[in-house]
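Chemist: structure of the sequence below:
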Amino acid sequence: MKGEATQPKTQTQGSAIKNDKPLKQVKQQSPLKHQVEPEVVWPFFAPQPALVNQMRFWDRKNCKNVYPSKEDLRFQAIMLRVGKKKKSTKGYFFKLSKDGTLSYYKKESDKVAKGYLQITMDYVAHLLEQKTKKDSLLVVQIEKYQGLSISIFDGKTQLTLEFFNHLKDYCIVSGMDKLYTQMELLGKGSFASVYKVKNLSNEQMYAAKTYFKETFEQSQHRSKFVLMIKNEIMVLRKVIHPGIIRLYDVIQEKEKLILIMELVSDGDLYSLIKEKKRIPEKPAAVMLKGVCEALHEMHINEFVHRDLKLENIMMKSRDQYIIKLVDFGFAEPINHKELVSKAGTPGYIPPEIFKLFPYTDKGDVFSVGVIFYSLISGISCFKGKNYQAVLEDNRKCEISFQKSVWDNISSECKHLLKKMLARKPADRYTCADVLKNEWILMHTSHEYEQQADSELERRNSYQTMKKSHYSHYNSVDGSQPDFNNDFSYHTNDLKSFYHRNSQKTVKTQRSIQSIKSNNDKMKQSMRNKSAHAKQQQFTNFKSQTLKHKNKSAIHSNTGEGGGDQKSVRWVDKKNKSDEPSFGDKKENDSVKTTISLKIFEDFEAINQTNVAFLKMSPILFNLQKKPDSDAKINEAIKKKKQQATHLMRVK
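Modeler: Have a look, this model is predicted:
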């Protein structure tokens, strides 16, 4: 302790402090901001009494500069306002911008507001139920000072609730029973109790961290009690990140204060390490990455957590190792000049705090290093029989990696922990340095690479089968193109990617060959069927032609078709067959007709009747080839017969 008494040289307020005084006297003469807070009474989130010059609700100066754009608006609608003096109801057009400015206009087309108000945490929005003769209405009452408020509502309850839901993000609200239904108790601490509640509008489940008036009045440090709550609200309102617990509403009632938060019910890291004893490197790297990403967001916004421990890191999902930072009561803005508050949990306090150096973002990194030292090894970083012994071991900061459990842990992991647990802040990593570390990237990026590989393989298999089905049309020799080259740029290691997909590629090539052989068989089968159908058509047509010839011979012998006509059978000298000379006919093109086909050897020897028939035959053939109905064809044939008969009679 004597060695520590010589360190307060770095304090900016240490001009009145002598270096030879012990640390206890330094603590007495080093005023902390928590101790100068004024005494507060319940409810501590309530409007202050209005002064004489604060009797106006709306600010009417510089109204010309208050005209939010459409992109900056959160809510706009025509609503009713109850006047402060006349208590009359009148409609105005209200606008609520994203920075919390509430303005109202006489008409929607107006560009100059009649008045505006900057909503802050000093104001309270009450959701009240006003009874009417027929029904009841919900009314939003905005209280600026004690006894100074206005009421805004609409005939439609849904619009009033929408306005209230936007407004409550900037101020304190009341009306818990109209917003949530309280369910079972989730946990209880020394200052607050946590309940499970259900939102009445969307029926979603949330966690309600509840502070009771009785607990507040029994506390000996009321100012610190209130300051912790205000710190938590301030940080959670300003820092929004997936790795940080979300604060939705702050509800002040007569007997309790309620913080509506995101529900996380999968336990904390303390329960996880009690169950698992120690965590493997890969899931530990995933969790460490999540913690440092959330802390990095806090540090960018110039806040430090100051109370990081196993119990203050909750698990959103144990299967996927998704974490949430909770309990921001000791959080404060970063102060690089002086130590604002000397507080923390023994075993997690950075060593520079014992020397009264400022608490910076690297102090949080030290606490995270202690947490993951315990997760990976299963043993505590600092030990002791009681809090005082742990605190003393924490002050010495002698961290060992010599136990046998560290023999099975990679040197990259131990190197990262040593940099996070460095005694001097100048030698210690920041959250940004941790996120860029090779050990973190090796374990976390590999997970994302596997997810990307699975998605790429799914797309790849579809594209491969699609290409393989048409590969014999696109390539000369019918070979399958190399599909892995199209996706090789998505991976860091091309050889490992080919190795993982080698068996799959062989199977795909086999499936390509089977598809090609099946296609060849199918084509050959279709050719055989087509040839058989053509042969059948030709056979049917040949039999029909012979049938017509036989009928023609019978007609000629009995004197039909011309008086002294001599019918002669025509023989082709080249083919010497009875096959027709005008090609094949389709099955659906055959038309039943009673006209006999007559063919002659000598065209000059035929009479006028046969000449008229031959002129008419091509027309009849063309009509038979058209895909028309039988009725039309028969009608056309009948018409042509009549024309031919008339021509014969005339001649």
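Chemist: C-alpha only now, for contacts and for neighbours.
Modeler: Will do.
Chemist: residue 514: neighbour count?
Modeler: 12 (other CA atoms under 10 Å).
Chemist: what helix or strand is it on?
Modeler: helix 494-557 (DSSP states H and E).
Chemist: can you name the residues that contact the spatially most central residue of the chain?
Modeler: Centroid check for the chain by CA atoms, centre = their mean gives residue 242 as the closest residue, at 12.3 Å. Residues near residue 242 by CA atoms under 8 Å, 6 or more residues apart in numbering: 294, 324.
Chemist: Proceed likewise with the subsequent sequence, for comparison:
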Amino acid sequence: MNDHQYQYWPIFQENDSTKAFWNKKFEQNIDCSIISQYCMNRITWKCSKPCEYQFLLNQNGILFYQHNNKPKGYVQLNHDISIKIIDLKISNNKSDLVKVIRIKRTKDIFIYIWNQDYKSTFQFFKNLSQFSFIQNLDQLYTLSDVIAKGGFSKVFSLTPNLRLPNQPLNYAGKIYNKEELLQKKDSQKFYNFIRSECYVLRKLNSPYILKLYEIIQLDEMLILVTEYIKGGSLYQYLKDKKKLTEIESIQILLKLTIALQAVHNIGYVHRDIKLENVLIDKDNLKLIDFGFTEKIQRDRLQNGQGTAGYIAPEVFMRQPYQEVGDVFSLGVIFYSMLCGRAPFRSNTYDGLLKLNKECQIDFSESRFLNVSQKSIYLMKAMLQKQPENRINIQDLLAQLQAQTLFSHSGNFISTQSIIDGSVGLSFNHLQSKNTLKSFYQQSQNSVSENSSQFSNHQLKQKKRRFKSQSMDKKGQFPKQSSFKPSLKYVYQMEIQQSYEDNISIGDQEYPIQDQNLQFLQFSYYQLNRQKFV
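Modeler: Okay, here's the model as predicted:
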């Protein structure tokens, strides 16, 4: 093996360019959002005499120490700084052997810190581990069963040896082996993939992305310690159920779209979206395996890796892989869930690649029984061969949020229970919905009849406005109807989960009741559903 290959191992090592451990110039407020604070003893490579200071860690990974409540120095923790629990002899007495945290910036620049109470030391160590890499394993976890195997990694279940309060009972450990990595033809590429995977997982905080807790770098292996999901993959789930209902498919797709948007928002693409890379356990869903993740490139294709049958067609044409490349792979998942079979099928790998490249997809109605035209149109928009014609992640999310408002049975489903944050919805197409106008009028008349706040004059004005919104010969509302903004306001009221006292119609405002609001929204849903096939 060539010597130059070893520069790609270890993946993480102390290579900070500093000549001092602490930064003394405070250019920002480091006091904010403290997540951990302990009085600890300290020894440095310069001074072996223990001194006690207050050590603090904030949510941005800045570690600093202070004396008499005055900050003295700080360091920004990152993947180039290691932490390790070691036994340190601080005097000639055997009883003075203590467990300390060693924090290293370079081979020769480090500090030791500890508290007399080991639990406090360990808790501080766990907090530090969110931002640096660890050089311990046996002191922290016990490896047990193999959960899964990948191209050059294996996933084991991990049990913490010392469990802190509120700490999970089990973790998953994704292990990269040194020898397997260095045997790859392009070790540098996979070295970059692993570093990107760790960076992205550390950066992301999404309920639908597997959480990375710690990075452990040992001599022969790298271990990513993540949350443990009991259920299996979406691939196995779909295999067992044959195919999924439209409602369940849309809810899964919505969660995956939210996860993908979070990845894109930090400037990366996943590039390996597939059924096997989605873990599902009851209502718990997680996107996993960020091994092919890379920064978004606008001008060129950086890497052509992917899984046959899921690859965006532009990759075969050597075009840049951008956000819509992930949308295509997501479309393959959506197709598979609704149809019960993949859009590209072949008995050979080369045959599968050929079909994937040609991208001739069968959207026959017989394949999608009991699936609305709206979902089929959305699926087609995701699986467009030309990337410029494909729906983008923002529009996809908006459409999915609209479709998850209601179930097929007509019961209201709040998107707040599925996603975090408010959603938006366009009502431009409602102007041609005649029946909805009568629903709307009926609900408003019901409200007005039960409200003592209206004068006879106001009621007459309201009726005149409805009468003035006459339909044309085709049975459509005029384009300038005041009907659209009123409904838009109704929708916004529900999403904010705080109903206002009234709703505007033209220049007037009228109270609206919760049941009427839901009635209007269900009416919108029913009228915008296409026929089942």
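Chemist: buried set for the helix or strand following the helix holding residue 514 of the first structure?
Modeler: Downstream of helix 494-557 of the first structure, the first helix or strand assigned by DSSP H and E is helix 608-625. Under the neighbour-count criterion of 16 or more other CA atoms under 10 Å, helix 608-625 of the first structure has 609, 610, 613, 616, 623, 624 buried.
Chemist: Provide the aligned range in the second structure for helix 608-625 of the first structure.
Modeler: Alignment note (TM-score structural alignment): helix 608-625 of the first structure is unmatched in the second structure.
Chemist: surely residue 209 of the first structure meets residue 192?
Modeler: Yes. Residue 209 of the first structure sits in contact with residue 192 when judged by CA atoms under 8 Å, with a separation of 6.4 Å.
Chemist: what number of residues lie near the aligned partner of residue 368 of the second structure in the first structure?
Modeler: Matched by TM-score structural alignment, residue 368 of the second structure corresponds to residue 406 in the first structure. Per other CA under 10 Å, the neighbour tally for residue 406 of the first structure reads 15.
Chemist: any idea how far residue 286 of the first structure is from residue 406 of the first structure?
Modeler: Using CA to CA, to the nearest Å, residue 406 of the first structure is found at 20 Å from residue 286 of the first structure.
Chemist: that older thread, surely the match of residue 368 of the second structure meets residue 377?
Modeler: Yes. Using CA under 8 Å, residue 406 of the first structure is in contact with residue 377, at 6.9 Å.
Chemist: do a quick rundown of the helices in the stretch 1-150 of the second structure.
Modeler: Secondary structure of the stretch 1-150 of the second structure by DSSP state H, counting those that start in this stretch: the helices cover 118-128.
Chemist: can you give me the strands for it?
Modeler: Assigned strands in the stretch 1-150 of the second structure, in chain order: 34-44, 51-58, 62-67, 70-76, 82-89, 97-104, 110-114, 133-134, 141-149 (criterion: DSSP state E, counting those that start in this stretch).
Chemist: name the helices or strands packed onto the third one?
Modeler: In this structure, strand 62-67 of the second structure makes packing contacts with strand 51-58, strand 70-76, judged by 3 or more CA pairs under 8 Å, 6 or more residues apart in numbering; DSSP states H and E.
Chemist: okay if I get those as JSON lines plus mean neighbour count and distance to residue 373 of the second structure?
Modeler: Converted to JSON lines, those look like this (neighbours: other CA atoms under 10 Å; distance: least, CA to CA, whole Å):
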{"stretch": "strand 51-58", "mean neighbour count": "19", "distance to residue 373 of the second structure": "51"}
{"stretch": "strand 70-76", "mean neighbour count": "16", "distance to residue 373 of the second structure": "53"}
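Chemist: and the strands in the stretch 251-400 of the second structure?
Modeler: Taking DSSP E, counting those that start in this stretch as the criterion, the stretch 251-400 of the second structure contains strands spanning 268-269, 278-281, 284-287, 294-295.
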